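>>> Predicted model, plus sequence, below.
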Amino acid sequence: MVASQLILDDLEDLLVRFCAPDASGRIPTGACTHGVHWHAPVDMCATYNAKAEEIGRDLALSWVHLHDKDSVSRIAGMSLQALRARVEAAPRGALVTMKGKSEHSRSLSRETVLKALAAPPSALLDALGASAAPDDAWRAAAPRATAIVDLTRQIAETGEGPPTWPVCTSTHGHIHFVKKHPPFHVRRLASGGVVLATHPYCSLWPLWANALSALGLMS
């Protein structure tokens, strides 16, 4: 869990540095992946949007990519209105398959995407923020992990403190815990943008599925 906190912090920082190196806002969206391809944003481990009110772009980009098979890198620069039109052009009742654990999260419908795009952006952001709340297992481990992170940083800065040693964070137990209790961050930026992030072992889809379900938009 200590490694997970550090990874999330570094992941968000890296994404913001690449996508928003200044206040120009010239990069509308971006994402992080452990692979070589830009997949559906909701399947990635982190996304950036220059305008928080356009957070629905992640959902629309994902739909068009999965349904129409368009490369995300080719359509990422489309306006939100153009993406909405692409979703609307799909047949009524059209679905794309998602990698969800629960029944309601195993697919994403055209109607759900359109309803999400029609919802007030503030409601969507609030639902994502609420859905990012850690579960009981994560909350129980958080104080100890935070203390270790703070102490490690203190030692690195001052050179003073108890001895430290490297540990392996790719054990089966660690990976299983992170995947079972994925951490999520919804970070509002001073620039007006927003970053969604989770551990690289995980995807943002559970966060989106829970938020859409909480708003009653899953169909």
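Received the coordinates, thanks.
>>> drop to CA atoms for contacts and neighbour counts, all remaining ones
Fine.
>>> where do the helices sit along the chain?
Counting by DSSP state H, the chain has helices at residues 2-19, 56-68, 72-75, 80-88, 110-118, 121-131, 136-158, 172-180, 205-214.
>>> For the first one, buried residues please.
Judged by neighbour count (16 or more other C-alpha atoms under 10 Å), helix 2-19 contains these buried residues: 3-5, 8, 11-12, 15-16, 19.
>>> out of the helices of the chain, nearest to Ala31?
Closest approach to Ala31 among the helices of the chain (C-alpha to C-alpha): helix 2-19, 7.1 Å.
>>> quick one, the closest one and helix 172-180 angle?
If you take axes from the mean of the first three to the mean of the last three C-alpha atoms, to 10 degrees, helix 2-19 sits at 50 degrees to helix 172-180.
>>> Which neighbouring elements make contact with helix 2-19?
strand 29-32, strand 46-49, helix 136-158, strand 194-198 (3 or more C-alpha pairs under 8 Å, 6 or more residues apart in numbering; DSSP states H and E).
>>> take a look at this one as well, against the first:
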Amino acid sequence: MTEDAGGRRRSVAGLVVLGTLLATGCATPHLDTLPGLAHPVASASDGIRVDEGDQAYSYRNIHLVLPKGWTTDFSDDCLMPPGADAGRTDTCPPTALHITPRAAKYGQIDPKGKELSRRDGWKRPWSVCPDAATKGGDEPRGEPETVAELGRRSFTAVSGERVESAAWILRCDGVRFDSRIWYVPEVDVELSVAAITDMEHSDGYDAIARSLDFSRYQN
């Protein structure tokens, strides 16, 4: 583990292994590894795909893998895809992935994640129209409307916990976009993105969620 100038703790084990493979000329498109300390549990739905340029990241001992080009420049719990401009607003951009520990404890979601089945289950304090990031503090910020529910699904985190997820299609001023939430009841941690406006990065959100490792996390 290392700590950068901003106090973020990063696990570099996966990167060291990946770098070794590249240095020895091993031709592999990806490496299934773990950003934390243990190997993936046998019950994990998927291993962790780590491509060249990806980096291991840790927030409050929640380990995950950031895809190439993703940053945490705004705050440690705000994972921004390529092209997100946090400098234009005083809040984490709507296109960023929020990490929320103790989400149920603070009333953001019910402890079992049943609210993910609701048509308005996407609503969070930061759920605003994508263009809200370009507006000043005194300008009204529009609220999205639900176009369709894309349903729920679940999978097993690398460390063995069940992850519940749901997705919706929303609309603001005629423009449609996706909104997604991932919730882990066993550790009471939620990941959410208010607006996926560039589908080129759609897989990146899911990849981060599937790389979650709570083996060192204490709620």
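All right, it came through fine. Since we're looking at a predicted model, the values are computed, not measured.
>>> Fetch the TM-score of the aligned pair.
After superposition, the two chains reach a TM-score (TM-score structural alignment, normalised by the length of the first structure) of 0.23; 87 aligned residues with a C-alpha RMSD of 5.7 Å.
>>> circling back to that earlier point, return the most buried member of the helices of the first structure.
helix 56-68 (a mean of 23; mean count of other C-alpha atoms under 10 Å).
>>> okay, now the closest residue to Leu31 of the second structure other than its chain neighbours: neighbour count?
Once flanking residues are discounted, Leu31 of the second structure sits nearest to Val50: 5.3 Å by C-alpha to C-alpha, 6 or more residues apart in numbering. For Val50 of the second structure, the neighbour count with other C-alpha atoms under 10 Å is 25.
>>> what does Asp203 of the second structure give?
With other C-alpha under 10 Å as criterion, Asp203 of the second structure counts 10.
>>> quick one, what contacts it?
Asp203 of the second structure sits next to no residue when contact means C-alpha atoms under 8 Å, 6 or more residues apart in numbering.
>>> Which strand or helix spans it?
helix 202-210 (DSSP states H and E).
>>> For that helix, which residues meet the burial criterion?
204-205, 207-210.
>>> Specify which member of the residues you listed is nearest to Pro101 of the second structure.
When the buried residues of helix 202-210 of the second structure are compared against Pro101 of the second structure (criterion: C-alpha to C-alpha), the nearest one is Ala209, at 14.0 Å.
>>> Please tell me how far that closest one sits from Ala56 of the second structure.
Using C-alpha to C-alpha, to the nearest Å, we find Ala209 of the second structure at a distance of 13 Å from Ala56 of the second structure.
>>> Now do the shared contacts for the two.
Counting by C-alpha under 8 Å, 6+ apart, the residues touching both Ala209 of the second structure and Ala56 are Leu64.
>>> Which one of the helices of the first structure lies nearest to Ala46 of the first structure?
Here helix 2-19 is closest among those (C-alpha to C-alpha), at 7.4 Å.
>>> what angle separates the closest one from strand 194-198?
150 degrees.
>>> what helix or strand does Ile181 of the second structure sit in?
strand 175-184.
>>> Against which helices or strands is the helix or strand that that strand is followed by packed?
Reading on from strand 175-184 of the second structure to the C-terminus, the next helix or strand found by DSSP H and E is strand 189-196. Contacts defined by 3+ C-alpha pairs under 8 Å, 6+ apart place strand 189-196 of the second structure against strand 97-101, strand 175-184.
>>> Tell me what angle strand 189-196 of the second structure forms with strand 175-184.
Using the same axes, to 10 degrees: strand 189-196 of the second structure against strand 175-184 is 170 degrees.
>>> now the angle between strand 97-101 and strand 189-196 of the second structure, please.
160 degrees.
>>> which of the residues in strand 189-196 of the second structure are buried?
189-196.
>>> JSON lines for the helices and strands packed on helix 2-19 of the first structure, including distance to Arg110 of the first structure?
Formatted as JSON lines, these follow (distance: least, C-alpha to C-alpha, whole Å):
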{"stretch": "strand 29-32", "distance to Arg110 of the first structure": "22"}
{"stretch": "strand 46-49", "distance to Arg110 of the first structure": "21"}
{"stretch": "helix 136-158", "distance to Arg110 of the first structure": "33"}
{"stretch": "strand 194-198", "distance to Arg110 of the first structure": "22"}
